[in-house]
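# Sequence first, then the predicted structure, then my questions.
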Amino acid sequence: MSSINCRIAIVSQDAAWAAAACEALQKAGTRLANPFGLCFAACSSRAEVQSLIEGDGEVQGVLVDHALAGVGADPAMALIESLWALRPELSFYLVLAGDEEEGEAELLSPVELSGCFYRDEADFAGWFRILSAEMAERSATPFYDALREYVAMAKDAWHTPGHSGGESLLGSPWVEDFHDFVGENMLRADLSVSVPELDSLLHPTGVILEAQARAAKAFGARETFFATNGSSTANKVILQSLLSPGDVLLLDRNCHKSVHHAVILSGARPVYLDASLNRRYGIFGPVPKARILDAIEANPEAKALILTSCTYDGLRYDLAPLIEAAHAAGIKVVIDEAWFGHARFHPQLRPTAMEAGADYATQSTHKVLSAFSQASMIHVQDPDFDAHLFRECFNMHASTSPQYGLIASLDVARRQAVMEGYRLLSRALKLAAELKRKIDGTGVFRVLEMEELLPDEIRGDGVRLDPTKLTVDISRCGWRADELQRALFERFNIQVEKTTFNTLTLLLTIGTTKSKVTRLCDAFGRLAREARPPLEVARLPEMPAFTQLACLPRDAFYEAGERLTLLDDDGRPNQALIGRVSCDQIVPYPPGIPVLVPGQLIDEAVLVYLARLIKRQKGVEIHGMASVQGEEAVRVLSVAELERVRPR
């Protein structure tokens, strides 16, 4: 196991005192237990300490001498605020000269200080114990610790699950290999809610509640909730708690399908906002700022606005002015941050949705941090938060038998993000830059710059790019996207995130290593040397604009409907579908944006688009289609059903 190192910076213009304090604290660490590898560095200026915490991911805390000279009423607190803005996960202490300064420092500070020390006391062994205790507090994993301790007790299980800690698998000629594959600890940690020591996800009062409170502090939220069925469930929980039947919701048309499912469940009346589109690369971007602001102005009765930031391709909104405009109109803001849960822990990625003022954010912690698949978080800072209603909606969607391994992984992922997220993300960003440089160096493949990714209509909207998501232009290599993806997988053991007709997407995370980057660069180099004449790539047909809603999505979805084939007997688009109303959400992958939502009117453009996808495009999954005798069909409202639901 790797050794832990926690560096503490001491900032003072009294260089002799700072050096002596470092030496005394280091000496205390040789006499006392030092499980966190505490070591100390003296800095004499703002520039020096800023350089240290930017360049050293092992810095975990800063002691600032309150006697710092400088411009302003309290230069020490100004320094702490600037360092906190850079790395809010660090612990900050003031070193004071006398009792009279403590109250003033606390009043002036917008940063939650971890404590104060007094120079005239100089109890460095005491200081060391306090700093060590702070590292223990920040790095504690209450749920994971309780789970590990319970498994170590080796209690006989007379409760669910049926595999009884894996014992049903042992000695079986059929399934014992699964026990070996998964591992004994994983199976023994798969426990029932009958174990009170492990708390209840549906009504937490113990270690789960404590773990969630630590996550809220780490991610900058008022409250945080653990979700064990991904951001898909998290989005539904939030919107169901905010919306009643008939309430207006403003939403990005290319939101995740879970948002559209939430519209059905809540009975809301959606106002769909068409996203921007980069036609050259088939990439959908954020909704233009002007379109969002116009929708806010045009729908003063709206209860909520939900946007996705960042997108699958790494494009992220300038959220603050959008949130400010929504709040001015009394609209709650929900941000789907499924792909951006790491952002809090590196200044190059911030601000997060919470920092920009959002009321709610959902994060797929498993996508970019070290949690297991499906493990996600809901962050809340809504001043009008109704905890009871939210809990009822949460319990409506959550399993009464949650997987404790998922909860533990969220606890562990939070710990890692707080203690070494900055270091790991700095490495990922450095590797992303190196990977881009080497891919561009092939002369055939090329990583797209943000300006190339941006659709024209959002160029002035302050949109930024998450550098850990690389979109590679493959149009010059002579390979189709599916051929290239298969070659990378079969010949080089590389699986990429996704493709379009002329791009592929690479996702770098805190788990990306230099070895992986080297292997990927080698693969691109070899494939570049095998380049063929460029292909005339068949692009996906351009997605038609949203038509209109004929009724509420919920009403259309819950009607029986009738099924009409997409193509007629001659293989042409079935004209009988024009003017009908869809009962289902129909989503082609890629790009993963609904062509139809329940209650939407089908026009000729929509019909032709779907027919072209069915007839001409390979590698496109279309979710939501019905079937009539093996033929692709669309479930639509009957005339009588439409007459019945339209007035609602």
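Thanks, I have it.

# make it CA atoms for all contacts and neighbour counts henceforth
Will do.

# Can you mark which positions in stretch 626-645 are buried?
Residues of stretch 626-645 classed as buried by neighbour count (16 or more other Cα atoms under 10 Å): 626, 632-638, 641-642, 645.

# hmm, who's touching it?
551-552, 555-556, 559-567, 580-584, 625 (Cα atoms under 8 Å, 6 or more residues apart in numbering).

# tell me what the host helix or strand of Ile323 is packed against?
Using DSSP states H and E, Ile323 falls within helix 319-328. In terms of contacts (3 or more Cα pairs under 8 Å, 6 or more residues apart in numbering; DSSP states H and E), helix 319-328 is packed against helix 289-298, strand 332-336, helix 353-356.

# any idea of the angle it forms with strand 332-336?
150 degrees (axes from the mean of the first three to the mean of the last three Cα atoms, to 10 degrees).

# Could you give me the buried positions within helix 319-328?
For helix 319-328, burial by neighbour count (16+ other Cα under 10 Å) applies to 319-320, 322-324, 326-327.

# next structured bit after the biggest helix by length in the chain?
Secondary structure of the chain per DSSP state H: the longest helix is helix 404-440. As assigned by DSSP H and E, the chain's next helix or strand after helix 404-440 is strand 446-447.

# Just the residues contacting the helix or strand Ala85 falls within, thanks.
Under the criterion of DSSP H and E, Ala85 resides in helix 75-86. Applying Cα under 8 Å, 6+ apart, the contact partners of helix 75-86 are 46, 50, 64-69, 90, 92, 94, 105, 108-111, 346-347.

# Among those residues, which ones are in strands?
Per DSSP state E, strands hold the following members of the contacts of helix 75-86: 64-65, 92, 94.

# Between the residues you listed, which sits nearest Ala338?
Proximity of those to Ala338 (Cα to Cα) peaks at Phe92, which lies at 30.0 Å.

# Alongside the first one, take a look at this:
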Amino acid sequence: MKPATQVLVISADANFRQQVTDGLNAAAHKREASGDNPHGLQAVGCPCDQSALDMVLATPASGVDLQVVLIDHGPSGPEGQGAPAVILAQRIIDARPELSVYMLLEDDSDKLLVEQLASDAVDGYFFRNEHDFSGWFRILAAEVAEKAQTPFHDALRAYVAQAKDSWHTPGHAGGDSFKGSPWVGDFYDFVGEEMLRADLSCSVPMLDSLLHPTGVIAQSQRLAAKAFGARKTYFATNGTSTSNKVIFQTLLAPGDKLLLDRNCHKSVHHGVILSGARPVYLDSSVNRQYGIFGPVPLATIRAAIAANADAKVLILTSCTYDGFRYDLAPIIREAHAAGIKVIVDEAWYGHARFHPELRPTALECGADYVTQSTHKVLSAFSQASMIHVNDPAFDEHLFRENFNMHASTSPQYTLIASLDVARKQAVMEGYRLLDRSLKFAHELREKINATGAFRVLSLADMLPEEVKDDGIRLDPTKLTIDISASGWSADELRDELINRYNIQVEKNTHNTLTLLLTIGTTRSKVSRLFDSMLRLAKDRRPPLTYGRMPEAPRFTALACLPRDAFYEAGVRMPLLDEQGQPNAALNGRVCCDQIVPYPPGIPVLVPGQVIEPAVVAYLVRLLQTQRSIDLHGLAQMDGEWRLRVLSDDERAALPER
């Protein structure tokens, strides 16, 4: 399919606007005839008023994507005459930063006003009295072509097309080991020839090196940095889990203090162990009715910043698994004023840059480091993530050393290509696809609520009481459905959806289901989901009395650094005593492992943490009542669950925190 793209010509002068639009379209037609307009670029005009911003934000026609805005500054005249056009330019840039913005000026003196009001966000200038429409079109078409580049993906395809004989890794040699095999030939058919031919190694110089990129990977990363608003962007093929650890090891030396949301992903807590840092854990808020963990209260964050002047780093998760977004800008300002760098785990929010309803992003709020799971909500393959850097004191050499410590020397090249392609799609058509997803989300809310048996929770329903005044927002592409009135248990309903209706949900608690809408959500999928919910609503049963989720205990205390406890041998003590009750002998012991109920993935215990009776009781109750939750970190010995804890001698020998 050939793309169709637009340049929007904005001018208060209707005659001049028509002249420019006609001139650009004549140039487009001429290039089209010679096959030299590969992106289908056409011009459309609009007055220099609110209608221009409305057009920028309007849902585009199917398959037509606005890429460039050409704004007429107007003829020179009294001071400030061009201000409305420049202010409009800034509003367009603020709303859709992925668009390219060019200005039509009378002379060089107009540039000063443009640069004062629109900063350096304007991509280029033309002089309105030149009337070089063919030249202007050539430059605008080149701008679109640059945004549409996928340097690594193109190089990978070109190399595969060369059909080189493989005398290097991997051992399947482009899939030849599978072909014709009566045992594994079906894998060749399932995966496909092109995918196997593209599974190459660092023996191919033209494909660059992820560990020291200077060619096509470096070019792709520069395009990603521009797209996502970062100074530097790095592709990661080990997921955001490894990305978080790389940043931790770059910023934190053993003994350095950091402030972290206890609600952070377990990879963050693993990063604490690896870095040898001294953590200050901040308890997250909890909605006990639905078993949903919320953000850390703003008062808690501010108190932690004030009480820990020696902290090096603050890390927060925004948005969370359930869609909660912090009001990040004031938090980051306060942290920076205290000399604290801010990391934001934005794994679930990598799409936000490309629709104004989802912005501002963490980078736009001033975060120093942001990690994104590009595979979660954009079109990259699983495990493909990005690290974005805006830290003015960034030490690139140190970062690279830590990155290479975690990255494989044999990265999967199709993952890198998928990051390249996902960035291109987000820039070129992300707004249109996200706009569609947001409309689907609104539609599903109304339709599901109309069933009477199911209800999509609002932000007010989900927010824990202690954060209701903290400016928290909700990602509308994540729908949390209250199933209480249906009479179904969450486990039954989830199983019914997958087995009877072929629908797999993202997650569930004891009385909710979570649906994730992405740029891959289609009208057909929406229809099938609603049909299944309507049928299940007709099969409703008497409402159940749900037992409340066991309440996660507050963080207790650290007896030593997490790293110190983790690397001791420890002893493994049973979770239950001989009478099947929570083992009182664990009281006061120091945990060696990270104990994580999943979902949601929030540690109940971290290495070095003192165990109290409430913690043991919580773990026991989870094991007894929550079939859909896995408990990571427990050891199973002789048919019973055990906790690895410090021995008395080990604890006595360790320095206290």
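Cool, got the structure. Worth saying up front: this structure is predicted, and the values here are computed from it rather than measured.

# After superposition, what is the TM-score?
Once superposed, the chains reach a TM-score of 0.98 (TM-score structural alignment, normalised by the length of the first structure), with 647 aligned residues with a Cα RMSD of 1.3 Å.

# about what we covered before: between the helix holding Ile323 of the first structure and helix 289-298, how many degrees?
Going by the same axes, to 10 degrees, helix 319-328 of the first structure makes 10 degrees with helix 289-298.

# so who does Glu184 of the first structure touch?
With Cα under 8 Å, 6+ apart, Glu184 of the first structure has these contacts: 165-166.

# Map it across to the second structure for me.
For Glu184 of the first structure, the aligned position in the second structure is Glu193, judged by TM-score structural alignment.

# ok, back up a step: so which of the helices and strands packed on helix 319-328 of the first structure is nearest Phe178 of the first structure?
Nearest of these (Cα to Cα): strand 332-336, 35.7 Å.

# In the second structure, what stretch matches that closest one?
Across the second structure, the stretch matching strand 332-336 of the first structure (TM-score structural alignment) is residues 341-345.

# Stretch 634-644 of the first structure too?
The alignment places stretch 634-644 of the first structure over residues 643-653 of the second structure (TM-score structural alignment).

# count of residues packed around the residue mapped onto Asp65 of the first structure from the second structure?
In the second structure, the residue matched to Asp65 of the first structure (TM-score structural alignment) is Asp72. Asp72 of the second structure has 29 neighbours, counted by other Cα atoms under 10 Å.

# Hmm, Asp72 of the second structure is touching Met103, no?
Yes - counting by Cα atoms under 8 Å, Asp72 of the second structure does reach Met103; the two are 5.9 Å apart.

# and of the ones in strands among the contacts of helix 75-86 of the first structure, the nearest to Lys514 of the first structure?
Relative to Lys514 of the first structure, and with distances defined as Cα to Cα, the nearest of those is Phe92, at 32.8 Å.

# What's the local residue count around the alignment partner in the second structure of that closest one?
Correspondence of Phe92 of the first structure to the second structure, assessed by TM-score structural alignment: Val101. As a burial measure, Val101 of the second structure scores 23 neighbours (other Cα under 10 Å).

# How about Arg535 of the second structure?
Counted with other Cα under 10 Å, the neighbours of Arg535 of the second structure add up to 11.

# same thing with Tyr150 of the first structure?
Neighbour tally, Tyr150 of the first structure, other Cα under 10 Å: 17.

# so what's the residue in the second structure that Gly115 of the first structure lines up against closest to, chain neighbours aside?
Counting by TM-score structural alignment, Gly115 of the first structure lines up with Gly124 in the second structure. Spatial nearest neighbour of Gly124 of the second structure, chain neighbours left out: Tyr102 (4.8 Å); criterion: Cα to Cα, 6 or more residues apart in numbering.

# Check whether the one you found really touches Ile71, as I assumed.
Yes - counting by Cα under 8 Å, Ile71 is a contact partner of Tyr102 of the second structure at 6.3 Å.

# Among the two, which residue is more densely surrounded?
Set Tyr102 of the second structure next to Ile71 and count neighbours by other Cα under 10 Å: Ile71 wins out with 27 against 20.

# mean shift between the helix holding Ile323 of the first structure and the second structure?
Overlaying the second structure shows helix 319-328 of the first structure at a mean distance of 0.4 Å from the equivalent residues (mean Cα distance after the TM-score superposition for the first structure).

# what distance separates that helix from the middle of the whole chain?
With Cα atoms, centre = their mean, to the nearest Å as the basis, helix 319-328 of the first structure stands 21 Å off its chain's centre.

# One more: stretch 9-28 of the second structure?
On the basis of Cα atoms, centre = their mean, stretch 9-28 of the second structure sits 39 Å off its chain's mean C-alpha point.

# thinking again about what came up before, tell me which of the ones in strands among the contacts of helix 75-86 of the first structure is nearest to Trp339 of the first structure?
Closest to Trp339 of the first structure, out of all of those and judged by Cα to Cα, is Phe92, at 29.6 Å.

# What's the match for Leu527 of the first structure in the second structure?
Per TM-score structural alignment, Leu527 of the first structure is aligned with Leu536.

# Checking its match next. Helix, strand or coil?
helix (DSSP: H, G, I helix; E, B strand; the rest coil).
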